[in-house]
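In: missing the sequence, but the structure's below:
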């Protein structure tokens, strides 16, 4: 079987939630002997072809990014030229939607990672393109029942939908001697204070401004890993407080130590733009309790309120502060929820399970 993915970007040039899913899935496909190509846009570099962990990556030269969409005119022709038994499109990605809808010589499957939210004002223009891709697709994978029930874009296409939860390579987050040593170093740097960790791009829908408001008066250090366009505003909002650390970009090999060094993991997202939250799975693999917001997406499927963590209403800084304080004050409760989170992740959200389910999806599409 030969699979050709069509995405926005691909590591190591760019790392986001969608890209993390592609990399995790492709590792499983390669492990199963499946030929994998990814056709994507280049990120701040010329286009070209390279290989990443057994995956042929074809990067289309891009003129820039407009409304979160790379402007890469050559991507459709590059996709058509790549041989494969089927095309796997990763949405949201209007240019990819357009390219895949016109690649008519082979079956199309789509992973609907999330709705188009921040650029919804463009829907009159991009909506017909998205729907054309959905009409041509044989099957559409989506990460959770919650997002399927609330999706506006998939209305009328429910019969094509298959729920396939995302997953991670659990072994990557094991407490190895190196990770344990690095975690102890981080704890020492943070003066062994209780730690609330957030990991993600610093963009508006992530809700880090609400976390900063909630952290006022909280007897804990808030560590935020990531960079993005909101960084300057968030730093100004923090006002140089000693209980807030902006860790910036952390390399992949260092990230497990940050998870193991924290007491509670927080994802305070504000909108359905947070369709799943891969970082939740990473924190769960490290045995950490979660505090998340009540969103009608995969976030609510992953974090089970009262079992793997606590759930509050989006944008409610007071409720967020109370939930964080409750877990920090009751260490046995936090440990119990963290242990439950680790079990749930290992049982339901592994890359191996995701790969197995996608291979079955491909076979159904090819039948």
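Out: Received it, and whenever you're ready, just let me know what you need. Quick caveat, the model's predicted, so the values are computed rather than measured.

In: for the rest of this, base every contact and every neighbour count on C-alpha atoms.
Out: Will do.

In: which residues in the stretch 151-300 of the chain form strands?
Out: 161-163, 195-199, 221-225, 244-248, 264-267, 290-293 (DSSP state E, counting those that start in this stretch).

In: mind putting these into TSV with mean neighbour count?
Out: Output for the strands of the stretch 151-300 of the chain, formatted as TSV (neighbours: other C-alpha atoms under 10 Å):
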stretch	mean neighbour count
strand 161-163	18
strand 195-199	25
strand 221-225	22
strand 244-248	17
strand 264-267	26
strand 290-293	28
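
In: rebuild those strands as TSV, extending it with distance to residue 23.
Out: Converted to TSV, those look like this (distance: least, C-alpha to C-alpha, whole Å):
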stretch	distance to residue 23
strand 161-163	19
strand 195-199	18
strand 221-225	20
strand 244-248	22
strand 264-267	22
strand 290-293	24
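
In: here comes the other one, which I'd like you to weigh against the first:
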């Protein structure tokens, strides 16, 4: 079985939740004999192909990025060529350019769409885009929601029933290497241990301004790892409010990320908008046996993190609530330890790469066998 993954950006150029989700889907389905290719956009001069463990990655030059929607004229040609190779096409939403590319390609292969998030910020542009989206959606055989929470709260996904199935994101533990001694020493020297850890792209919807305020209230150590458009404003805020316990690690390598997880007391994930549909970092935290602190925003973050069992779920946009949750875990280390262990058990039972890979494999087979749809 040959599957073409299609999304606007991918590793190694960018590192985000959707990129990691595609990476893990490819790894977990390859165990079952699925040959995967990833077609994506990148800041390259010419079309190029990378050979990665998960499969070939074909990168097409980006020529424009209006409202973060990557576009490039060569994508039309390369997509037609790769669609001919594939038995099935797996597209990751939202990316309006993908809808146009597929519709103009004339490809007749079965299509699966993983629906990662509603379009939240560009509401006016979404209204203009809606007719194109519905033309594309008519061509889609199945949609995947990444959590029952998101399916229940997304009006658009509700309109797509009964073509929607829930398949959570997952991770293959063997795809993560333990941190090196060098990385562990570097983390300990720079940040110590027992800190509250955030890892991710520094975007508006991550709610990090509330985390910085919570750190200023409590004085508890916080490490923010990652870079992004909010980086300068967050550093300025931390200095302004006197959040001296907050340290910014910037972009970190996979080795350093694993070392940070190994030395952290908990993962704190203060995302405050529905743009945060799941949170792969939460799964990585559970893989390391860490308790989680998240905010209730009606998405998969509260599917991963079960309040009172694997961590604490607090109201969104409340620095006071975040501070209270951090203080609670800090003052009750045994409770935090039990939550971390429960999180690892939940990871093994719900989010393991093998289970997710098998569920996607079953979906691929359904789409390739019309009588079963």
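Out: Received the coordinates, thanks. These numbers come from a predicted model, not from an experiment.

In: TM-score for these two?
Out: The TM-score (TM-score structural alignment, normalised by the length of the first structure) is 0.94; 364 aligned residues with a C-alpha RMSD of 1.7 Å.

In: compare the strands of the stretch 151-300 of the first structure and give me the one nearest residue 322 of the first structure.
Out: strand 290-293 (10.5 Å; C-alpha to C-alpha).

In: what residues in the second structure pair up with the closest one?
Out: Strand 290-293 of the first structure corresponds to residues 292-295 in the second structure, going by TM-score structural alignment.

In: what are the contacting residues of that stretch?
Out: Stretch 292-295 of the second structure is contacted by residues 266-272, 282, 285-286, 301-302, 305, 310-316, 322, 325-326, 340 when judged by C-alpha atoms under 8 Å, 6 or more residues apart in numbering.

In: how big's the offset between it and the first structure?
Out: Compared with the first structure after fitting, stretch 292-295 of the second structure deviates on average by 0.3 Å (mean C-alpha distance after the TM-score superposition for the first structure).

In: re earlier: now the buried members of the contacts of stretch 292-295 of the second structure.
Out: With burial judged by 16 or more other C-alpha atoms under 10 Å, the buried subset of these is 266-272, 282, 285-286, 301-302, 305, 310-314, 316, 322, 325-326, 340.

In: pull the longest helix from the first structure.
Out: helix 331-348 (DSSP state H).

In: what does the next helix-or-strand element following that helix correspond to over in the second structure?
Out: With elements assigned by DSSP states H and E, the helix or strand that comes after helix 331-348 of the first structure is helix 351-366. Using TM-score structural alignment, the residues of the second structure aligned to helix 351-366 of the first structure are 353-368.

In: by how much does that stretch deviate from the first structure on average?
Out: Once fitted to the first structure, stretch 353-368 of the second structure is off its aligned match by 0.8 Å on average (mean C-alpha distance after the TM-score superposition for the first structure).

In: what does residue 331 of the second structure correspond to in the first structure?
Out: Using TM-score structural alignment, residue 331 of the second structure pairs with residue 329 in the first structure.

In: for stretch 56-73 of the second structure, list every residue counted as buried.
Out: 56-63, 70-71.

In: quick check, nearest of those to residue 203 of the second structure?
Out: residue 70 (17.7 Å).

In: residues in contact with residue 272 of the second structure?
Out: Here residue 272 of the second structure is in contact with 205-207, 295-297, 316-317 (C-alpha under 8 Å, 6+ apart).

In: leaving out sequence neighbours, find the closest residue to residue 342 of the second structure.
Out: residue 310 (5.4 Å; C-alpha to C-alpha, 6 or more residues apart in numbering).

In: return the residue of the first structure aligned against the one you found.
Out: Residue 310 of the second structure maps onto residue 308 in the first structure, by TM-score structural alignment.

In: one step back: residues in contact with the match of helix 351-366 of the first structure?
Out: So stretch 353-368 of the second structure is contacted by 24-25, 28-29, 32, 87-88, 110-112, 141-142, 167-173, 372-373 (C-alpha under 8 Å, 6+ apart).

In: rewinding a little: biggest separation within the buried residues of stretch 56-73 of the second structure, which pair?
Out: 56 and 63 (22.1 Å).

In: spell out the residue ranges of the helices in the first structure.
Out: Using DSSP H, helices in the first structure cover 17-31, 75-81, 94-101, 123-136, 145-150, 177-189, 208-214, 231-238, 255-261, 278-285, 298-302, 317-329, 331-348, 351-366.

In: how about CSV for these, with distance to residue 116 of the first structure added?
Out: Converted to CSV, these look like this (distance: least, C-alpha to C-alpha, whole Å):
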stretch, distance to residue 116 of the first structure
helix 17-31, 13
helix 75-81, 20
helix 94-101, 10
helix 123-136, 8
helix 145-150, 13
helix 177-189, 37
helix 208-214, 21
helix 231-238, 23
helix 255-261, 29
helix 278-285, 18
helix 298-302, 16
helix 317-329, 26
helix 331-348, 27
helix 351-366, 23
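
In: closest one to residue 156 of the first structure among these?
Out: From the helices of the first structure, taking C-alpha to C-alpha, the stretch that ends up closest is helix 123-136, at 9.6 Å.

In: which residues of the second structure does that closest one align to?
Out: Helix 123-136 of the first structure covers residues 126-139 of the second structure once aligned (TM-score structural alignment).

In: tell me which residues in the longest helix of the first structure are buried?
Out: Applying 16+ other C-alpha under 10 Å to helix 331-348 of the first structure flags 333-346 as buried.

In: right, I'll leave it there.
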